[in-house]
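Undergrad: I'll drop the sequence and a predicted model, then ask my questions.
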Amino acid sequence: MNTDLLQILEKITKEEELILSGRNSVVKNLYTTKKDFIIDSKKMLEKGKLIDVRTHTRFTHFPKHKHNFVEIIYMCKGSTTHIINDISQVVLEEGDLLFLNQNAYQEILPAGEQDIAINFIVLPEFFDVAFSMLKGENMLKDFIVDSLRQDTGKSSYLHFKVANILPIQNLIENMIWSLMNKQPNNHKINQTTMGLLFLQLLNYTDKIEQSKNDPYDNYMTLSVLRYIEENYREASLTKLAEDLNQSVYSLSKLIKRNTGHTYKELLQVKRFNKAVELLTNTELSVSDIIAVVGYDNTSYFHRIFKEKYQMTPKQFRM
């Protein structure tokens, strides 16, 4: 991170001065007026703003709490330890990102002076521009987006270990700088930057780490969706179940429960999206495209394609 920017972020805040002087706990009324510790966006954001940043409060245990906004935590320097939903311990190292939706509980163990984390406070509507940049059907994208944006009642978090991914680090630093310096047109700039960040993160879903004890099976669902994205030509539910140490029956139920689709439907979406891409952007014959996307039954492909798009592959290309 830029040295000048990091020096600003390292400064002791007024709340931290109180803690160091003997208070020894966070100042709860800075975050909420309610009895339950739900951090309120109205306390964190100026009226009319959809996003802002603040440094994480160091030197004390941050008690269990929720947010009525999406929180994105970026580890600028050092590390912090987060307990999420009472069961998952996540250690953020320098360069890591942690996304928390509005239903995730967290508490944070005491951070030292050199442990510098940035909290992005984000209202869900801020993501409208970012998500509009993610074109096309993609079940992996949809799952990630929904886990962050929708108030589904599920406690979701995503931990990206992306310290070595330079474009991602640059985009985050640009957004921090823009928000802290109140750059002109920063609203549009930051919404676009968030969209670019999501596009980059979709290239690195293998960098997502989640506890296998997550009560809503997000770890397993992400593994399934990533497998389909990367292996759609020869994808096999039986092999996937073996790799994940699950029975085919239990994995099928989990997929349907968490995505609303069967494994076969997810695989078909991916294969047909790829077929449409090849029909649009290449000169490959239809028969070659059918083989490339993993089908060996030509008549079945033609029938399903026509049901989905109301035209034949040849007509679609024309």
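TA: Yes, it's here.
Undergrad: CA only for contacts and neighbour counts going forward, please
TA: OK.
Undergrad: all strands in the stretch 101-250 of the chain, in order from the N-terminus.
TA: Ranges of strands in the stretch 101-250 of the chain, per DSSP state E, counting those that start in this stretch, are 106-108, 116-122, 157-160, 208-209.
Undergrad: Tell me the spacing between residue 259 and residue 147.
TA: From residue 259 across to residue 147, the span is 11 Å (Cα to Cα, to the nearest Å).
Undergrad: If you count surrounding residues, which of these two has more?
TA: Taking other Cα atoms under 10 Å, residue 259 and residue 147 do not tie; residue 147 has more neighbours (23 against 16).
Undergrad: Report how many residues lie close to the nearest residue to the more buried one once chain neighbours are set aside.
TA: Leaving aside its chain neighbours, residue 147 sits nearest to residue 156 (5.8 Å; criterion: Cα to Cα, 6 or more residues apart in numbering). Neighbours of residue 156 under the rule other Cα under 10 Å: 25.
Undergrad: where do the helices sit along this structure?
TA: 3-9, 14-18, 41-44, 128-132, 139-149, 166-180, 186-202, 218-231, 237-243, 248-259, 263-281, 286-292, 298-309, 313-317 (DSSP state H).
Undergrad: before we go on, here's another structure to hold up against the first:
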Amino acid sequence: MDTFLYQELMKATEEELAILEGNQAVNKKIYTDLTSDFVIQSEKFLKDDLIMIRKHPRYIDFPRHSHDYIEMNYVFHGNFHQKVADKSITLKQGDILLLNQYIEHELAACEENDIVINFIIHPAFFDYILSNLSTGFIQSQMLYFLMNSIFDYSQKGEYLYYPVSNSDRIQDIMQQLLKEMMEESLLSKSKIKFLMGLLILELIEQQNQTNRSTQKSEQNAFLTEVFRYIEEHYQEANLQALAKCFNQTVYWISKQIKSLTNQNFKDLVQEKRLQVAKNLLVYSDLPMQAIAEEVGYENISYFYRLFKKKYGMTPKAYKMQLIKQD
């Protein structure tokens, strides 16, 4: 264990000092502006970024809550007791837990030597990761989890538990991530994104090695094939071609997708197209007509309507907002 990191993380934060001084109720204003359900909001932490790393406050129980982002818990030292949905889970030192934005959990108070790190991750971060995964990973449980989180298709609470304390490679990545969190250099944010991408790949590989002989459920296998088809063919994706892949009728494919995702095939394709269009607006200088055609829309007016409905502004307004921020 890195001695410097341990010493730094053992220091009490302002929130922890307030708790030690007698404030034994979670200050919800730090986490949410909502007054009804306890939903921790990403805007409280992420601002304009996609990933944020912070130490979980010790000495206090956290009531049942959910998030509007993907959360990752990492136990740097000690143990971490929580109830996820209705299941009690104890994370040991070095363990990792991923929770999507629909799962609820409640957390037991950490003691002084229990150091837990929370990673707050916007679902959009994983779009790039997924687009670069090789087909060898397509059946992984991690992929299914991320697809659910990004496509919002079932709004079902899910989590993935990784007892990876014995994996030197994963622990080394975590140490590097925490060092970048502490140092906050000019390139720290970029390094954190690259390291997080590497971590996801390592977790997928770890899971594949562990579960290589385990047969995936038919529903998971079906959905991952559907998502792979959309990832590879979103520009021209259609139900007829997908039905041929499964040697099934269009009606059967359509009904299966609707029953498993609560969305139509068209909705899933549209979600992917708009995600790619948004990335092109951010990372390319292509004109709007070219972006619309690139993602599969020949009618630019229709593309504008869909984009505005999804993101609350036209593509041009979205682009201008990015330019002003720079």
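TA: Yep, that arrived. Just so it is clear, the structure is predicted and the values come from calculations on it, not from any experiment.
Undergrad: Need the TM-score from the superposition.
TA: Superposed pair, TM-score by TM-score structural alignment, normalised by the length of the first structure: 0.64. Supporting alignment: 225 aligned residues with a Cα RMSD of 2.6 Å.
Undergrad: right, and the strands of the stretch 101-250 of the first structure - which one's nearest residue 173 of the first structure?
TA: Smallest distance to residue 173 of the first structure across the strands of the stretch 101-250 of the first structure (Cα to Cα): 10.3 Å, for strand 116-122.
Undergrad: In contact with the nearest residue to residue 289 of the second structure once chain neighbours are set aside, which residues?
TA: Nearest residue to residue 289 of the second structure, sequence neighbours excluded (Cα to Cα, 6+ apart): residue 300, at 6.2 Å. Residues near residue 300 of the second structure by Cα atoms under 8 Å, 6 or more residues apart in numbering: 288-289, 292-293.
Undergrad: which among those residues gets closest to residue 81 of the second structure?
TA: Residue 81 of the second structure lies nearest to residue 292 out of those, by Cα to Cα, at 48.0 Å.
Undergrad: Surely that closest one is in a helix?
TA: Yes. With DSSP: H, G, I helix; E, B strand; the rest coil as the criterion, residue 292 of the second structure is located in a helix.
Undergrad: and the gap between residue 150 of the second structure and residue 190 of the second structure?
TA: To residue 190 of the second structure, residue 150 of the second structure is 21 Å away according to Cα to Cα.
Undergrad: neighbour-wise, which of those two wins?
TA: Between residue 150 of the second structure and residue 190, counted using other Cα under 10 Å, the more crowded position is residue 150 (21 against 13).
Undergrad: mind listing what the residue lying closest to the more buried one once chain neighbours are set aside touches?
TA: Leaving aside its chain neighbours, residue 150 of the second structure sits nearest to residue 123 (5.5 Å; criterion: Cα to Cα, 6+ apart). Under the criterion of Cα under 8 Å, 6+ apart, the neighbours of residue 123 of the second structure are 69-70, 146, 149-150.
Undergrad: okay, these in JSON lines with distance to residue 89 of the second structure next?
TA: Output for these, formatted as JSON lines (distance: Cα to Cα, whole Å):
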{"residue": "69", "distance to residue 89 of the second structure": "21"}
{"residue": "70", "distance to residue 89 of the second structure": "18"}
{"residue": "146", "distance to residue 89 of the second structure": "21"}
{"residue": "149", "distance to residue 89 of the second structure": "22"}
{"residue": "150", "distance to residue 89 of the second structure": "25"}
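Undergrad: list the contacts for the residue nearest to residue 102 of the second structure when sequence neighbours are not counted?
TA: Leaving aside its sequence neighbours, residue 102 of the second structure sits nearest to residue 157 (Cα to Cα, 6+ apart; 4.3 Å). Residue 157 of the second structure makes contact with 99-104, according to Cα under 8 Å, 6+ apart.
Undergrad: Thanks a lot, see you next time.
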